[in-house]
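Colleague: here are the coordinates; sequence isn't available:
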């Protein structure tokens, strides 16, 4: 009878996997426990820990006496009017005409002289509060920043102010003198 052959590499890997599964099995079956203990620390200051308290130091046992659940009511929100449903594909709808401010008129509530004081770092809200809505806008995208353009008006004649936004913050301000 020939001598027995040594186990091949394939059998060696299978035996190793079987041995590891046997060694890790008891740990995989043990449930994970997460317990919190409230103990009296130095000078009777409450201490929360994950190990049981020493005798006489337990302030609360969360396993036998769990804390009550506190539910705070949310703010009352009035129902907002719903936007009209999207038109079906293939139907055309005429867009309303844009209302533009003529170049010579100032917009109500906006001081055109304030355009000189717009600086990088201001938010869109600050710009709208100071200058009002722009006459011309271009939307930003992932690669391009948003651009607002204010045309000449009575408080800032012969000057076109272009404000570029990046992530809702003024990135640059360009003021060009235009000749009529």
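Modeller: Perfect, I can see it now. In this text, all values refer to a predicted model and were calculated from it rather than measured experimentally.
Colleague: contacts and neighbour counts: CA atoms only from here.
Modeller: Fine.
Colleague: quick check: residue 116 vs residue 175, distance?
Modeller: As for residue 116, its distance to residue 175 is 8 Å (criterion: C-alpha to C-alpha, to the nearest Å).
Colleague: my error: substitute residue 25 in the last question.
Modeller: For residue 25 relative to residue 175 (C-alpha to C-alpha), the value is 73 Å.
Colleague: which of those two has more neighbours?
Modeller: Neighbours of residue 25 and residue 175, each counted by other C-alpha atoms under 10 Å, are more numerous for residue 175; the result is 14 against 11.
Colleague: where does the nearest residue to the more buried one once chain neighbours are set aside sit, in terms of helix or strand?
Modeller: Counting by C-alpha to C-alpha, 6 or more residues apart in numbering, the nearest residue to residue 175 once its immediate chain neighbours are dropped is residue 161, at 4.5 Å. In this structure, residue 161 sits in strand 159-166 according to DSSP states H and E.
Colleague: comparison target below:
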């Protein structure tokens, strides 16, 4: 039993280290065509998600919003995804 506990603890430590490694400055280096999973890996989960199109039989379209952060101050980043791929990136100064 202690070996399983140690393995689980180790896995959680690695996962949390990866989450801490996300740098908000990387938001400015995203590009169209990037898969959804890669966006989450590079800059983390969005602060807000809104669906534009969510109808059965049609490609899902949504926006992910990232609020200003310590390493990306005063910049609001809005990413539009269609069928799991980035189609638009908007970066606005938020005061």
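Modeller: Okay, I see it. If you're wondering where the values come from, they're calculated on a predicted model, not measured in any experiment.
Colleague: burial of the aligned partner of residue 38 of structure 2 in structure 1, as a residue count?
Modeller: Taking TM-score structural alignment, the alignment pairs residue 38 of structure 2 with residue 126 from structure 1. Under the neighbour criterion other C-alpha under 10 Å, residue 126 of structure 1 is assigned a count of 13.
Colleague: likewise for the one 4 residues further on?
Modeller: For residue 130 of structure 1, the neighbour count with other C-alpha under 10 Å is 18.
Colleague: count the residues that sit near the alignment partner in structure 1 of residue 28 of structure 2.
Modeller: In structure 1, residue 28 of structure 2 lines up with residue 116, judged by TM-score structural alignment. Counted by other C-alpha under 10 Å, the residues lying close to residue 116 of structure 1 total 12.
Colleague: how about the lengthiest helix in structure 2: buried residues?
Modeller: Across structure 2, the longest stretch assigned as helix under DSSP state H is helix 2-20. Residues residue 19 are the ones in helix 2-20 of structure 2 that count as buried (16 or more other C-alpha atoms under 10 Å).
Colleague: give the buried residues for the helix or strand following that helix.
Modeller: Beyond helix 2-20 of structure 2 in the direction of the C-terminus, DSSP H and E gives the next helix or strand as helix 36-43. Residues of helix 36-43 of structure 2 classed as buried under the neighbour-count rule (16+ other C-alpha under 10 Å) are 39, 42, 43.
Colleague: which parts of structure 1 are strands?
Modeller: In order along the chain, structure 1 carries the following strands (DSSP state E): 37-40, 46-49, 58-61, 136-138, 146-150, 159-166, 169-177.
Colleague: contacts for the longest helix of structure 2 next, please.
Modeller: Outside helix 2-20 of structure 2, the residues within contact range by C-alpha atoms under 8 Å, 6 or more residues apart in numbering are residue 44.
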